[in-house]
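Participant: quick one: sequence and predicted model below, then my questions.
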Amino acid sequence: MSATSPTSVFAQAQALGEEALRAAVLDTAAALLAAEGPAALSMRRLAAAAGCSTTVLYRLFGAKDGIAAALYREGFARLRRRLDAVPSDEDPAAYLAALGRAYRANALEEPNFYSIMHGEAIPGFTPDEESRAAAAASLDVLRRAARACVEAGVLRADADVDEVTDTLWAAAHGVISLERGGHFPAGLGEERFRTLTRAAVTAFLA
């Protein structure tokens, strides 16, 4: 077990409460995973990096599989908070576009979590039903915005809201993945994002 340093992640977050502590440890775990690969996601390695004991980790997450599930759910929880923070707009199309920009910003600002949410960052990890439900719920705000566009006549009256949501999500994820992989010239990621997401919306225009 690891001794607690006054300046450790654990010591700093502990003073802010259980939720802050949990989030700080998950930040450390996601950074370790990105920097060192899946082998770094062990209780001892994470405890050393966070400056806490393995006992604390077992209390917070159960076991190693619990950390993987918590990382997955935390990524989508952060996305949900980012989307919920987008101010609503009287123009439903403008609001839908703003949500798309917020999705991209979250992906670029939380790259470690994004890789866990949408990739094979943790080999062998399969989200359970509860985790997948939490992931789906993170897109409820996007689904409501798509429905508002249908009701306002921006999108076709017969457009399936779930299909609209899934299509926009797939388009956004695809272009963000290419941007994160360095496949676009510097500075053109946002432009490519706008072009592809607008093209995806075109299929459903009234």
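Facilitator: Happy to help now that I have it. Residues are numbered from 1 along each chain as shown.

Participant: could you use CA atoms for every contact and neighbour count after this?
Facilitator: OK.

Participant: which is the next helix or strand following the helix or strand hosting residue 131?
Facilitator: In this structure, residue 131 is located in helix 129-137 according to DSSP states H and E. Scanning the chain past helix 129-137 towards its C-terminal end, the next helix or strand to appear is helix 140-151 (assignment: DSSP H and E).

Participant: ok, second structure coming up, stack it against the first:
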Amino acid sequence: MSNVDKPSLSKGRALKTYQQARLQNTENLRKLVVDAAATILQDEGPEAVTVRRVSQKMGCSTKIIYSLFVNKEGLAQQLYLEGCKLLATRMEEVPPSSDFSQHLLDLGEAFWQFAQDYISYYKLMFGGAFAEFKPDAESMQGTMTAIHRLLILISTAQKQGQISDQQETETLVSTIWASLHGVIHLHMSGFLGDVKAAHSVYKQTMNLMSQSLFAVSKPDRGADRG
């Protein structure tokens, strides 16, 4: 049989170099470690997430964890980004609506539910659960991606004249963001009673913000009489 007739052993296979295979194995291991840390975070809370605890759950030495993430803060950053993905998914699940005011309320409700369903992630991302961890540029970009729907909503409403454009879009979003965090933090600190009572305050806060943002400017009747 000639060389032309011989079937290629590599046909249909994705061949990789040693370096590529090693890199893939490292990335797979990083993902497994992050998954283990995420499980501890959700089941036991942020204070339980230590390099030693994660290594015990993984059945490996702490040296391996340090080689992958350098320190606990490196691991915290990956958990932060994982939380951003969860938040982004929750926000993206909110169906679009031509009623911008109602859509804002729906996005706000999605954020409340995220904080309740993923309380440990919330504390890590926004509650300073890891005192040594400070979000870097990549982490902050992850947060902006997570609230992309809110940015788009406010920007679109401004372009259509439903919200005043006298304030920058980012400023309005930050104001909304800060208000919602304020209620959630007060609730987590025990100042707003049980979940039902806190949720009521949260919804009232959302309603007041929505009414303020989407208030229809009325003409000055005095000017008409003049």
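Facilitator: Here it is on my side, so go on. Keep in mind that this is a model prediction, so the values were computed, not measured.

Participant: tm score of chain vs chain?
Facilitator: The TM-score (TM-score structural alignment, normalised by the length of structure 1) is 0.77; 186 aligned residues with a CA RMSD of 2.6 Å.

Participant: just how off-centre is the helix holding residue 131 of structure 1 within its chain?
Facilitator: Centroid separation for helix 129-137 of structure 1 versus its chain: 12 Å, with CA atoms, centre = their mean, to the nearest Å.

Participant: mind listing what's buried along the longest helix along structure 2?
Facilitator: In structure 2, taking DSSP state H as the definition, the longest helix is helix 18-44. When neighbours are counted by 16 or more other CA atoms under 10 Å, the buried residues of helix 18-44 of structure 2 are found to be 30, 33-38, 40-42.

Participant: how near is residue 122 of structure 2 to residue 208 of structure 2?
Facilitator: Taking CA to CA, to the nearest Å as the measure, residue 122 of structure 2 falls 24 Å from residue 208 of structure 2.

Participant: one more: residue 117 of structure 2?
Facilitator: Following CA to CA, the distance that separates residue 117 of structure 2 from residue 208 of structure 2 is 25 Å.

Participant: which pair in the buried residues of helix 18-44 of structure 2 spans the largest distance?
Facilitator: 30 and 42 (18.3 Å; CA to CA).

Participant: ok so, going back, and the helix holding residue 131 of structure 1, what does it pack onto?
Facilitator: In terms of contacts (3 or more CA pairs under 8 Å, 6 or more residues apart in numbering; DSSP states H and E), helix 129-137 of structure 1 is packed against helix 64-84.

Participant: now do the helix it packs on: which elements does it pack against?
Facilitator: Helices and strands in packing contact with helix 64-84 of structure 1 are listed as helix 18-36, helix 92-109, helix 111-118, helix 129-137, helix 140-151; criterion 3+ CA pairs under 8 Å, 6+ apart.

Participant: can you give me how far the longest one is from the chain middle?
Facilitator: Translated: helix 18-36 of structure 1. With CA atoms, centre = their mean as the basis, helix 18-36 of structure 1 stands 14 Å off its chain's centre.

Participant: which residues are in contact with the residue most central in space within structure 2?
Facilitator: With distances taken as CA atoms, centre = their mean, residue 84 lies nearest the centre of structure 2, 2.5 Å away. Remark: with contacts taken as CA atoms under 8 Å, 6 or more residues apart in numbering, residue 84 of structure 2 is in contact with 142-143, 145-146.

Participant: likewise residue 32 of structure 1?
Facilitator: If a contact means CA under 8 Å, 6+ apart, then residue 32 of structure 1 has 40-41, 46 as its contacts.

Participant: got TSV for the contacts of residue 84 of structure 2, with neighbour count and distance to residue 77 of structure 2 too?
Facilitator: Supplementary listing: those in TSV, determined by neighbours: other CA atoms under 10 Å; distance: CA to CA, whole Å:
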residue	neighbour count	distance to residue 77 of structure 2
142	21	11
143	20	12
145	16	15
146	22	15
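
Participant: which residue is the nearest non-sequential neighbour of the counterpart of residue 183 of structure 2 in structure 1?
Facilitator: In structure 1, the residue matched to residue 183 of structure 2 (TM-score structural alignment) is residue 175. Take residue 175 of structure 1 and drop its neighbours on the chain: the residue closest to it by CA to CA, 6 or more residues apart in numbering is residue 193, 6.0 Å away.

Participant: alignment lookup: residue 126 of structure 2 to structure 1.
Facilitator: In the superposition onto structure 1, residue 126 of structure 2 corresponds to residue 118 when matched by TM-score structural alignment.

Participant: please tell me how far that match sits from residue 126 of structure 1.
Facilitator: Residue 118 of structure 1 sits 12 Å away from residue 126 of structure 1, taking CA to CA as the criterion.

Participant: the contacts of residue 84 of structure 2: which two are farthest apart?
Facilitator: When CA to CA is used, the two most widely separated members of those are 142 and 146, lying 6.3 Å apart.

Participant: residues that sit against both of those two, list them.
Facilitator: 84-85.

Participant: about what we covered before: the helices and strands packed on helix 64-84 of structure 1: which one's closest to residue 166 of structure 1?
Facilitator: Closest to residue 166 of structure 1 of the helices and strands packed on helix 64-84 of structure 1, according to CA to CA: helix 140-151, at 8.9 Å.

Participant: the next helix or strand after that closest one: average distance to aligned residues in structure 2?
Facilitator: Heading C-terminal from helix 140-151 of structure 1, the first helix or strand you meet, by DSSP H and E, is helix 161-180. By mean CA distance after the TM-score superposition for structure 1, the fitted helix 161-180 of structure 1 averages 1.1 Å away from its aligned residues in structure 2.

Participant: neighbouring contacts of helix 161-180 of structure 1?
Facilitator: The set of residues external to helix 161-180 of structure 1 that reach it, using CA under 8 Å, 6+ apart, is 100, 103-104, 107-108, 142-143, 146-147, 150, 184, 189, 192-193, 196-197, 200-201, 204.
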